[in-house]
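Asks: Here is a sequence with its predicted model. Questions after.
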Amino acid sequence: MTFAEIMQLKGKEAGLSFTAQQLEQFSAYYELLVETNKVMNLTAITEPEEVAVKHMIDSLLAFDEKLFGEKTLADVGTGAGFPGIPLKIYCPSLKVTLIDSLAKRLKFLETVIIELGLKGIRCVHLRAEDAGRDPRHREKYDLVTARAVARLSVLAEYCLPLVKTDGSFIALKGSKYQEEIAAADKALQILGGRLVSADAVKLPGLNDGRAIVKIAKIKTTPKAYPRKAGLPDKQPLE
């Protein structure tokens, strides 16, 4: 099967449907990912079905019709572009900012953006802590996403400062999400967040305990946060 056919099949199993253009874009993204991965460490997953399920569809499970649309979204620690690029392909009206600390990864993502013909998406070379203190980014986004970056108490300090009041922070988490939520209670209170939901999600053919955690930004984050680079991880707000 072609990558487009795999995406169509696995997407259907996950309750997702794609246009012909979207399938072309997912396929082009896959080709660029595996080709670039030969010379740059982007992902340990390269088999077509695994990339389709564990990267593309996993990213798309963060989509929420009530929240998404003509919104601004920042993807923190985007890495190889997940979940930001799949969400942009699936919801073209989103205005997406991909934030990462590694310039060579962003160079790859800029190539992807050009090759896929995506509009309304940009790359920003910043550490998450620096982005949260930068007036160009602080509290400027309706939605902020993060996937496999850090545990939730740390992630909240990276992401909530970027979210507008009344916006949402969406974390794509693994099997320990309930423990992480319990440990993040203090961080959310300090940073102006409130847990809205933690929904277990199942990827086609897998049962590995993934979840989408949604946090509402209910008040402005105090100016002291995020703390300087390195501190959130070394001394989490727990």
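Replies: That came through fine.

Asks: Going by C-alpha atoms from here, please, whenever you check contacts or count neighbours.
Replies: Noted.

Asks: longest helix in this protein, by residue count?
Replies: If you go by DSSP state H, the chain has its longest helix at helix 20-37.

Asks: alright, now check it against this:
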Amino acid sequence: MILPILNHGARELGIELSDHQFDQFEKYYHLLFEWNKKFNLTAVTDYSEVQRVHFLDSLSLIRAGIVPDGLRIIDVGAGAGFPGLPLKIAFPQLKLTLLEATGKKAVFLSETVAALDLDGVTVLNARAEDAARQPEHREQYELVVSRAVASLDTLGELCLSFCRVGGTFIAYKKGDIGNEVDGALKAIETLGGRLRFIQDIALTDLPDSRKLVVIDKIRHTSPEYPRRSGLPAKKPIS
């Protein structure tokens, strides 16, 4: 089944999805809808709106000039799987880690990965502050993504420790983020990053002013970061 809104938006992004990939997105939607009855995964469950604000928004990463196929990627605070799982469906060669601290959501992610028969996906049930200190994850990823998790100053501390030098961290944002970005520049620099640009996402089917904040990892993150669980959110670097 071809999801019409997703199909139109993907083509606008230059992505051609196969019948099999549309079937995976369709199954993903129904899994999301059913599991959302058990516990809160998302406030958006309407068929058309999920295509717009979850599937299509996740794929908008392409607007940053990055084709993720083959890259090693971690989605920090994956929640219901956005943006990581739509990216994996669209670009099946990428190697994906879904990091999620809430146990129930991690179970949903594991069940969904299995149901969609996705290879090369790891679900990690842990806090970012803890996982980023594990050698197999610290500065090991070419691309780090995060969507609707925290303010950018907090996200920088949670995410840049996963990003290898020469890699990229992309935060999905919406609305007027000028002050948020300005307030995060010190944290980004402290953690070894440098703001490259902010990309506006202009797509016919996306309802809001969506943006991608693109940050390059230019040097190693100091071993003191990230700080212990909870501190990045309570006392952001300033």
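Replies: Yep, it's here. The structure displayed is predicted, hence computed values, not measured ones.

Asks: Can you name every helix or strand that the longest helix of structure 1 contacts?
Replies: Contacts defined by 3 or more Cα pairs under 8 Å, 6 or more residues apart in numbering; DSSP states H and E place helix 20-37 of structure 1 against helix 3-13, helix 84-90, helix 103-116.

Asks: three-state assignment of Ala146 of structure 1?
Replies: strand (DSSP: H, G, I helix; E, B strand; the rest coil).

Asks: List the contacts of Pro48 of structure 1.
Replies: Applying Cα atoms under 8 Å, 6 or more residues apart in numbering, we find Pro48 of structure 1 in contact with 3, 6, 30.

Asks: How about the contacts made by the last one?
Replies: What it means is Tyr30 of structure 1. Contacts for Tyr30 of structure 1 (Cα under 8 Å, 6+ apart) come out as 3, 48, 51.

Asks: do the first one as well
Replies: The contact partners of Phe3 of structure 1, taken as Cα under 8 Å, 6+ apart, are 27, 30, 48-49, 52.

Asks: cool, the second one as well?
Replies: For Ile6 of structure 1, the contacting residues are 48-49, 52, taking Cα under 8 Å, 6+ apart as the criterion.

Asks: looking at it, Ile218 of structure 2 is touching Arg194, isn't it?
Replies: Yes. Contact status for Ile218 of structure 2 versus Arg194: in contact at 6.8 Å, counting by Cα atoms under 8 Å.

Asks: out of the two, which sits in the busier spot?
Replies: Using other Cα atoms under 10 Å, the more surrounded residue of Ile218 of structure 2 and Arg194 is Arg194, with 20 against 17.

Asks: Surely the more buried one forms part of a strand?
Replies: Yes. Assessed with three-state DSSP, Arg194 of structure 2 lies in a strand.

Asks: how near is it to Glu34 of structure 2?
Replies: 41 Å (Cα to Cα, to the nearest Å).

Asks: swap in Leu195 of structure 2?
Replies: 39 Å.

Asks: Looking at the two, which one has more neighbours?
Replies: More crowded of Leu195 of structure 2 and Glu34, by other Cα under 10 Å: Leu195, with 18 against 11.

Asks: aligned partner of the more buried one in structure 1?
Replies: Aligned by TM-score structural alignment, Leu195 of structure 2 pairs with Leu195 of structure 1.

Asks: dump the residue contacts of its match.
Replies: Per Cα under 8 Å, 6+ apart, neighbours of Leu195 of structure 1: 188, 213-216.

Asks: which residue ranges form the helices in structure 1?
Replies: 3-13, 20-37, 48-50, 58-60, 84-90, 103-116, 128-133, 152-159, 177-183, 185-191, 231-234.

Asks: tell me the most buried of those?
Replies: helix 152-159 (a mean of 26; mean count of other Cα atoms under 10 Å).

Asks: now what about it, what contacts it?
Replies: In contact with helix 152-159 of structure 1 (Cα under 8 Å, 6+ apart) are residues 76, 128-129, 132, 144-146, 149, 169, 171, 180-181, 183-185, 187-188, 191, 225-226, 232-233, 236-238.

Asks: Kindly report the same for stretch 62-81 of structure 2.
Replies: The contact list for stretch 62-81 of structure 2 (Cα under 8 Å, 6+ apart) reads 13, 32, 41-42, 82-84, 87, 91-102, 105-106, 108-109, 128, 141-147, 149, 158-159, 162, 199, 201, 212, 214.

Asks: Summarise which helices and strands the longest strand along structure 2 is packed against.
Replies: Longest among the strand segments of structure 2 by residue count, using DSSP state E, is strand 163-174. Applying 3+ Cα pairs under 8 Å, 6+ apart, one finds that strand 163-174 of structure 2 makes contact with strand 141-147, helix 152-159, strand 210-217.

Asks: TSV for these, including distance to Thr122 of structure 2?
Replies: TSV is the format used below for these (distance: least, Cα to Cα, whole Å):
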stretch	distance to Thr122 of structure 2
strand 141-147	13
helix 152-159	17
strand 210-217	23
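
Asks: closest one to Val123 of structure 2 among these?
Replies: Val123 of structure 2 lies closest, by Cα to Cα, to one member of these: strand 141-147, at 14.7 Å.
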